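A.B. asks: What follows is a predicted protein model with its sequence.
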Amino acid sequence: MEYTELGNSGVHVSRIAFGSWAAGGWMWGGTEQNDAVGAIRASFELGVTSIDTAPIYGQGLSEQIVGEAIKGLPRDKVQLLTKFGMRWDVAKGDFAMKTKNNDGQDIDVYKYAAPESIIKECEDSLSRLGTDYIDLYQIHWPDKTTPIHETMEAVLRLVEQGKVRAVGVSNYSVEQMQEAEKVLPLASNQVPYSMVRRDIEKDLVPYTLAHHKAILAYSPMQLGLLTGKIKPGQVFEESDLRAKHPLFASENVARVNAFLSKIRPMAESKNATLGQLVLRWTLAQPGISVVLAGARNPEQAVQNARAIDVQLSPQEVEFISQQLEQMPQPA
């Protein structure tokens, strides 16, 4: 495995991190808890020491699963990355979405990052995770109802109390990062990034490179689209967020699969899966410190972890990038 420091925080993480959104089941058509625990432990055995989660994933279930999975592991060898600022149990803040929980019940989710909410969320997360500190605490989404400085002052108190080692943001713009840094140093920004979603290259990547901040790329496999296993016309359960996602429209799946067919021979020549090749290419991009790779069972987790063993020369990275540039754009 390869490891890197998150900015200047002193927190070192594995460059492939375990993304536990799907493990919580929410918006992924449910979960099998034993499989998820086994997936995290299988990842750890292969050097994936960093686990990213959030309270909203399964409304606490993902954090509970992570807490169960790390029992018995040396705590100083595991990095717990979790989040705050999305509440489903109070109607306060910036309304985010209507959705259903794992039991099929309707819930309203709010982006809410007021100081008193953060303090409560942190205690709840520590309890579910079974730990007394969080390695990286990240605001999940910007909350336009709470000034950024108020949010960050509350998180700074948690740092001073020893409950948080490093502070990150998620889905923040450059301007929002700059505002947050008036209060405390940020280690990272967790944002969506994949072969087919590269908008952060315009401004966020140059900013983080210039200011020595880490980028944690989530959805590097674009919700499974880049595995090559999705077929045009594939039907997903209604509770699965891919059911109505425009990237999973038949014509787009066909377009992406045509691109993947061009790089498949390279994967095969390295005895690698397409997914492993995609993760390795993503890690080779400027500014990308960590990729979050989700897995719902140990087999998937092992495949993700072993992506680090795939070696790509600069010429091979460039070849893949050229094939991407030649992919027809959606109409």
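C.D. replies: Thanks, I have it.

A.B. asks: only C-alpha atoms for contact and neighbour calcs from this point on.
C.D. replies: OK.

A.B. asks: Just the strands from the protein, written as ranges.
C.D. replies: Ranges of strands within the chain are 3-5, 12-14, 16-19, 50-52, 79-84, 86-87, 94-100, 106-111, 134-139, 164-170, 188-192, 214-218, 288-294, based on DSSP state E.

A.B. asks: nearest to residue 180, of the ones you listed?
C.D. replies: strand 164-170 (8.9 Å; C-alpha to C-alpha).

A.B. asks: Pull up the gap between the closest residue to residue 281 other than its chain neighbours and residue 66, please.
C.D. replies: With C-alpha to C-alpha, 6 or more residues apart in numbering as the criterion, residue 281 has its nearest non-adjacent residue at 6.2 Å, and that residue is residue 317. According to C-alpha to C-alpha, to the nearest Å, residue 317 and residue 66 sit 34 Å apart.

A.B. asks: Likewise for residue 301?
C.D. replies: Residue 301 sits 14 Å away from residue 66, taking C-alpha to C-alpha as the criterion.

A.B. asks: so what sits against both of these two?
C.D. replies: Overlap of the contact sets of residue 301 and residue 66 (by C-alpha atoms under 8 Å, 6 or more residues apart in numbering) consists of residue 40.

A.B. asks: Identify the residues contacting the most centrally placed residue in the chain.
C.D. replies: By C-alpha atoms, centre = their mean, the chain has its centre lying nearest to residue 218, at 3.6 Å. By C-alpha under 8 Å, 6+ apart, residue 218 lies in contact with 19, 190-193, 291-293.

A.B. asks: Dump those residues to a markdown table, plus neighbour count and distance to residue 327.
C.D. replies: Shown next, in a markdown table, are the contacts of residue 218 (neighbours: other C-alpha atoms under 10 Å; distance: C-alpha to C-alpha, whole Å):
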| residue | neighbour count | distance to residue 327 |
| --- | --- | --- |
| 19 | 23 | 28 |
| 190 | 22 | 27 |
| 191 | 20 | 23 |
| 192 | 20 | 20 |
| 193 | 22 | 17 |
| 291 | 27 | 23 |
| 292 | 26 | 25 |
| 293 | 26 | 24 |
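
A.B. asks: Below is structure B, check it against A:
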Amino acid sequence: MKTITIPGLNKKVTTLIQGSDYFRPSIYERVCSVLDRYVAIGGNTIDTAHVYCGGESEVAIGQWMRDRNNREDVVILTKGAHHDQNGPRVTPEAISNDLFESLERLGTDYIDLYALHRDDPSIPVQVIIDALNEHIQAGRIKAIGGSNWTVERLQEANEYAAMNGLVGFTFSSPNLSLAKAKEPFWSGCVSVDESDCEWHKQYQFPLLSWSSQARGFFTGRFTPEDRSNEDLVRVFYSDENWERLRRAEQLAKEKGVTTIQIALAYVLNQPFPTCALIGAQNDEELLSCYEGSKIELTQKELTWLEKVENSVK
């Protein structure tokens, strides 16, 4: 499987990252089946978060790593400082609390990739960077990133880190997909636009995309008339996205692959380092993603897939 390099981490990160937002110890056999198969096809990076399944996702992953004795072979991406019922909590105290709980659940003494699950623009970047660097210096974190952070805040944080001899963010995890979001999935979520991608290209800044396949939009199960999935309608139903779907279907036929594999290839063929967080739950879905990750698209094909505005007016 293809890999990228993320500064601060001495392991390569595979371009397909297995998601775990449905993992629980109560379905441990299923967890093992998915993770064992994922590793067998060359994957090494697992995405989780302090809030996933009330922490049970991290517990299940920790149990699997202990049973397989493979902690050093695995890259763990976990996230903390998600808001709660009282609002944002991107503070040094919340970061420490979530990090220590994640370490305990995972049964490890360090996190490879640690991302702040949300941002709180009211908190100065220096407060956040200082807090994260304490954990880096203590060996609890290898590399830090922002999940759902704007590129402006990422750059501000990294400029502060550079001026003060500290470690800055070395990856970002927003949404990037061929279907362009009309509005955020949930409050505080970030989907990158064209100018954001230019920033990532300029700095060759790694992007780990969640909902990289647009939550099933490219599976062929949905039509403009089918409005049963309210979230999909709210976020992705637009004339432009239906045209992108049509073009992805056309290109898939030409290449002898599936439409959803073209959507995945779109994310993985950007002119900057990218990974796709996938939600595969069985062998069929894993193999589909694996085959999609091997598809190469030219810049001309990427542009044709994406830029459809004039054709739908």
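C.D. replies: Sure thing, it's come through. The shown structure was predicted, so the numbers you read here are calculated from the model rather than taken from an experiment.

A.B. asks: What's the TM-score once they're superposed?
C.D. replies: Comparison of the two superposed chains (TM-score structural alignment, normalised by the length of the second structure) gives a TM-score of 0.81, and 295 aligned residues with a C-alpha RMSD of 3.0 Å.

A.B. asks: what does residue 57 of the second structure align to in the first structure?
C.D. replies: Alignment note: residue 57 of the second structure maps to residue 62 in the first structure; criterion TM-score structural alignment.

A.B. asks: so what's its match closest to, chain neighbours aside?
C.D. replies: Spatial nearest neighbour of residue 62 of the first structure, excluding adjacent residues (C-alpha to C-alpha, 6+ apart): residue 24 at 4.1 Å.

A.B. asks: Map the residue nearest to the centre of the first structure onto the second structure.
C.D. replies: Using TM-score structural alignment as the criterion, the counterpart of residue 218 of the first structure in the second structure is residue 210.

A.B. asks: What's the local residue count around residue 178 of the second structure?
C.D. replies: Applying other C-alpha atoms under 10 Å, we find 24 residues neighbouring residue 178 of the second structure.

A.B. asks: What segments of the stretch 151-300 of the first structure are helices?
C.D. replies: Assigned by DSSP state H, counting those that start in this stretch, the stretch 151-300 of the first structure shows helices spanning 174-180, 204-211, 250-269, 274-283, 298-305.

A.B. asks: Residues touching stretch 201-217 of the first structure, excluding its own?
C.D. replies: Contact partners of stretch 201-217 of the first structure, identified using C-alpha under 8 Å, 6+ apart, comprise 5-8, 173-174, 186-194, 286-292.

A.B. asks: What's the PyMOL syntax to select whichever of these are buried?
C.D. replies: The PyMOL selection below is limited to those of these classed as buried (16 or more other C-alpha atoms under 10 Å):
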select buried, resi 5+6+7+8+173+174+186+187+188+189+190+191+192+193+194+287+288+289+290+291+292
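
A.B. asks: on that earlier part again, mind checking which of residue 317 and residue 66 of the first structure has more residues around it?
C.D. replies: Remark: of residue 317 of the first structure and residue 66, residue 66 carries more neighbours, 25 against 17, as counted by other C-alpha under 10 Å.

A.B. asks: I'd assumed residue 129 was in contact with that one.
C.D. replies: Yes - counting by C-alpha atoms under 8 Å, residue 129 is a contact partner of residue 66 of the first structure at 6.3 Å.

A.B. asks: Residue 272 of the first structure pairs with which position in the second structure?
C.D. replies: The equivalent of residue 272 of the first structure in the second structure is residue 257 (alignment by TM-score structural alignment).

A.B. asks: Could you find the closest non-adjacent residue to its match?
C.D. replies: residue 292 (8.0 Å).

A.B. asks: quick one, what contacts the one you found?
C.D. replies: By C-alpha under 8 Å, 6+ apart, residue 292 of the second structure lies in contact with 257, 260-262, 264-265.

A.B. asks: Same list, these, but as a markdown table with distance to residue 245 of the second structure and neighbour count please.
C.D. replies: A markdown table is the format used below for the contacts of residue 292 of the second structure (distance: C-alpha to C-alpha, whole Å; neighbours: other C-alpha atoms under 10 Å):
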| residue | distance to residue 245 of the second structure | neighbour count |
| --- | --- | --- |
| 257 | 14 | 16 |
| 260 | 9 | 23 |
| 261 | 12 | 23 |
| 262 | 10 | 29 |
| 264 | 12 | 30 |
| 265 | 14 | 25 |
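
A.B. asks: Which single one of the residues you listed is nearest to residue 80 of the second structure?
C.D. replies: Nearest to residue 80 of the second structure among the contacts of residue 292 of the second structure, with distances taken as C-alpha to C-alpha, is residue 264, at 26.4 Å.

A.B. asks: picking up where we left off before, for the helices of the stretch 151-300 of the first structure, which one ends up most surrounded?
C.D. replies: helix 274-283 (a mean of 23; mean count of other C-alpha atoms under 10 Å).

A.B. asks: Run the angle between that one and helix 298-305 for me.
C.D. replies: Helix 274-283 of the first structure and helix 298-305 are oriented at 40 degrees to each other (axes from the mean of the first three to the mean of the last three C-alpha atoms, to 10 degrees).

A.B. asks: Report the mean deviation for helix 274-283 of the first structure after fitting onto the second structure.
C.D. replies: Aligned to the second structure and superposed, helix 274-283 of the first structure gives a mean residue distance of 1.4 Å (mean C-alpha distance after the TM-score superposition for the first structure).

A.B. asks: Just the angle for that helix relative to helix 250-269, thanks.
C.D. replies: Helix 274-283 of the first structure and helix 250-269 meet at an angle of 90 degrees, taking the same axes, to 10 degrees as the criterion.

A.B. asks: so how far is helix 274-283 of the first structure off the chain centroid?
C.D. replies: 15 Å (C-alpha atoms, centre = their mean, to the nearest Å).
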